[in-house]
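*Asks:* I'd like to go over a predicted model; first the sequence, then the structure.
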Amino acid sequence: MSGEAPAARRGHDEDVEDPVAYFLEDMAYHGKSERTREAYGRVLRDFEAFLTEFDAAPADADRRDCLAWVHELRGDHAESTVATYASYLNRFYGYMTQVGAFDGNPMALVMQEMDEAIDTDPARREVSVERMREFVAGVTHPLERAVVVTLLKTGLRVGELCNLDVRDLALDAPAVESAYDVGTRAQLDGKPDTLFVDPDVSRGAVTNGEERTASNKRKRATLVPIDGELKRALVAWLAIRPDAPSPAEPLFVSTRDAWGKRLTPEMVRSVVRRHAEDAGWYREGGDAAENVTPHYFRHFFTTHLRDRTGDRGVVKYLRGDVADDIIDTYTHNWGDRVREVYSEHIYSLT
């Protein structure tokens, strides 16, 4: 076998289908341990998932995308951990550039900036709760309002929201319970006014009788409380929800050209973009740190709920990105801890 890397032998015109898998495979060829490869894999897949919220991929990410990801890491990790994760991404880009699979390394300058403490906090738009209330007040269509309020009050990723089925919603509302088979998941027994987020939903796989077009980006099941505000938005939406042709009974379906079909991430991004443009929060050509998108709502949820509770564990549980020990603690103590903290501190949007 030639010592030249496979990507270089194929030539740059033929793209690597899965750059992360390719890089990890080459790490194995270079004798890196399984533990090291798993650590890199977790970080690189997290970065990849971050980019999907903006319809981007590692091969076309730029410096600002990388910097926004580093900024998000700072909300959940110590600086030493952030530096380690950043170095993983830098090595990934450096290697993929060297073998000819990528055009350049957008992390090179980010690493220099981090080392020199220059621009470590990207100019992500910061929206107060008061201003977000004004934004939500302008979203009047029941579907769009339910989608926006759900994103803002749960921290769900856009794909996770689109994958919700009626069975994933336990709602203590007689009008809804008489019209829909809500909350039929075993995990929702005895947990009214709760959303269940299933980690076992992936793009291209059939779940609940329907092939999915988006993946859920969490490894553990999550139970997310529904407060009175979100409950009212969901009840108003379900009162007009069209019948769906899918046997999965999607929770959110289109009321436009794709009448009755499950919302896609692209549809949700379009809705949020339209309202964000009206509010002056979205600019054509703006980057991930400037424009308000569904992913920004996840940032808003994380920032404001964490600041109000001072409890990173609960927020990380609700986001679906925590370690096993925290998951076990809060899942077993659901009624007494997570819901209590959430209900006491969740912000009002009306």
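*Replies:* Received it, and whenever you're ready, just let me know what you need.

*Asks:* going forward, measure contacts and count neighbours with C-alpha atoms only.
*Replies:* OK.

*Asks:* Secondary structure class of the spatially closest residue to residue 244 that is not a sequence neighbour, three-state.
*Replies:* Of all residues not flanking residue 244 in the chain, residue 260 sits nearest, at 4.6 Å (CA to CA, 6 or more residues apart in numbering). Following DSSP: H, G, I helix; E, B strand; the rest coil, residue 260 is assigned to coil.

*Asks:* residue contacts, residue 260?
*Replies:* Residue 260 sits next to 241, 242, 243, 244, 245, 253, 254 when contact means CA atoms under 8 Å, 6 or more residues apart in numbering.

*Asks:* hmm, 10 Å instead?
*Replies:* 241, 242, 243, 244, 245, 246, 249, 250, 252, 253, 254 (CA atoms under 10 Å, 6 or more residues apart in numbering).

*Asks:* again with residue 72
*Replies:* Contacts of residue 72 by CA under 10 Å, 6+ apart are 50, 66, 82, 121, 122, 299, 302, 303.

*Asks:* Alongside the first one, take a look at this:
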Amino acid sequence: MSLSDQFTEEEILDADTDTSADPLDIKSKAIKTFIDEKESGGRQRRFVETQESRLREFEAFVYWIDQAHVCMVDDSHVVEFNDWLKHGDRYLTMTGGRSSGSGTKEINLSDVTRHEILTTLVDFYNYLANSKGVVSENPAALAMRGFPDDEFDLSPPDRPRIEMDEMKEFLDSLDTPLQRAVILTLLKTGVRIGELLNIDLRCVHLGDGEGNTHPVYQDILDTYDVRLKSEVRNKPDSIFIYKKFNKGTEIEGEVRGCGNKRKDDDGSVIPVDDELKTALLEYLLTRNPPLTHYKRGTAIPLFTKPYNHGALDRLTYHSIHSEFGTQSSGEDGPLAEFGWYEQGADTEDNVFMHYFRHYFTDNMKHNHGVYRGWMPTGVIAYIRGDVDKSATVGSERRDSTARENTYSHSDWRNWKINVEAPYLNNIYKFGVYNQTAPRQAPEPIPNNR
């Protein structure tokens, strides 16, 4: 039973409102209505579930202290809730933390997580006030404006520092070619999870070391009647990442289940080193073949679900989580088994898929991380797809300036010298394979660079 069921229709209707429309239906199901809107907008399932759990905790809190409905609160309730999150000893609902008994869990939140919870309340009450008009003001926003400047320490969390040897040990522990290919792709390129899931065979060009397509990969392309995209056709050993698009966008006849956040207007071409190439070839030789529901010549996905009952289905956020975190069978995936991931632990305490994007960035910066090699900041920004490469020098956006201070706009077109060479000369190697597929040497970098 929802806590909203504890209130009569008259009490709900008497709650603060500034609309002449009958708001009973919205008010009685305020959290559900908000969450349904998020889901219909294509937000990631785990994100939506996290938001709902935070709102249910607040709902339980205001009912516990004041028998108040979520549409009856003011900013003092949010202030008290923040104090509860900071100093309380348990949750009122099963919304996170470590179990300390039936029906409750211990509270042990970082300032970042506490700020995220209150920001969810701001979003929720903005929705009720501005989209639905069933409350006249945003109590969470009022409370947040009243907090002192030092209320939240929002400096980047101290994520686990992983040495190169430990990362190699983790890679050696992976059981399947899919796991190795996915993790190495994330480690070597820093792409976002959605970008990885949207990669198609036509976006990947694996070479033979002599400027041509690798014969094994050519056979795979021919089997599916796939023609390489122009962005990689003349660039052996490269991956093209699509430009930004939203969930639900149709590409080559397929409606995509997740969007791309890449900020380059034309997408990005990322080099592939010999270690990643070997992992991709190994994976492609062992994955399940597509069935007839994938038409020949369409955008065949690169990464597919490991257990698909004979159908070639694109890997999804859910299947990524199931494969690497806590599997549907209840068994631990490789990240949990290795001790890097625990269901329900704070984000900063876990190593999960997005962590590898941070790992790439940190270790490729000069005098950062645990690796000696480094790339110019602008090259890192290009590969990560952080900003539009047409940004001008002097821009207030740090990464934009970094890219244009690395090369001029026209220089970015010389991909082999200005992207591929600095990348291949510096990307870390883990020694996963005793022997790797051959790769062409990068173009020499001119002395004036």
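*Replies:* Noted; the coordinates are in hand. Worth saying up front: this structure is predicted, and the values here are computed from it rather than measured.

*Asks:* re the thing from before, any of the contacts of residue 72 of structure 1 buried? List them.
*Replies:* 50, 66, 82, 122, 299, 302 (16 or more other CA atoms under 10 Å).

*Asks:* Please convert those to TSV, extending it with distance to residue 337 of structure 1 and secondary structure.
*Replies:* Output for these, formatted as TSV (distance: CA to CA, whole Å; DSSP: H, G, I helix; E, B strand; the rest coil):
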residue	distance to residue 337 of structure 1	secondary structure
50	29	helix
66	35	helix
82	28	helix
122	34	coil
299	22	helix
302	18	helix
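
*Asks:* what's the most distant pair in those?
*Replies:* Taking CA to CA as the measure, these span a maximum distance of 19.2 Å, between 66 and 302.

*Asks:* quick one: contacts for the residue nearest to the spatial centre of structure 1?
*Replies:* The centroid of structure 1 falls nearest to residue 157 when counting by CA atoms, centre = their mean (3.0 Å). Applying CA under 10 Å, 6+ apart, we find residue 157 of structure 1 in contact with 49-50, 53, 151, 215-218, 265, 294-298, 319-320.

*Asks:* just to revisit the earlier point, take the contacts of residue 72 of structure 1 and write them to JSON lines, including distance to residue 8 of structure 1.
*Replies:* Below are those laid out as JSON lines (distance: CA to CA, whole Å):
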{"residue": "50", "distance to residue 8 of structure 1": "27"}
{"residue": "66", "distance to residue 8 of structure 1": "25"}
{"residue": "82", "distance to residue 8 of structure 1": "31"}
{"residue": "121", "distance to residue 8 of structure 1": "36"}
{"residue": "122", "distance to residue 8 of structure 1": "34"}
{"residue": "299", "distance to residue 8 of structure 1": "38"}
{"residue": "302", "distance to residue 8 of structure 1": "41"}
{"residue": "303", "distance to residue 8 of structure 1": "43"}
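
*Asks:* now, which of these sits nearest residue 279 of structure 1?
*Replies:* Closest approach to residue 279 of structure 1 among the contacts of residue 72 of structure 1 (CA to CA): residue 299, at 18.0 Å.

*Asks:* Now which residue in structure 2 aligns to the closest one?
*Replies:* Aligned counterpart of residue 299 of structure 1 in structure 2: residue 358 (TM-score structural alignment).
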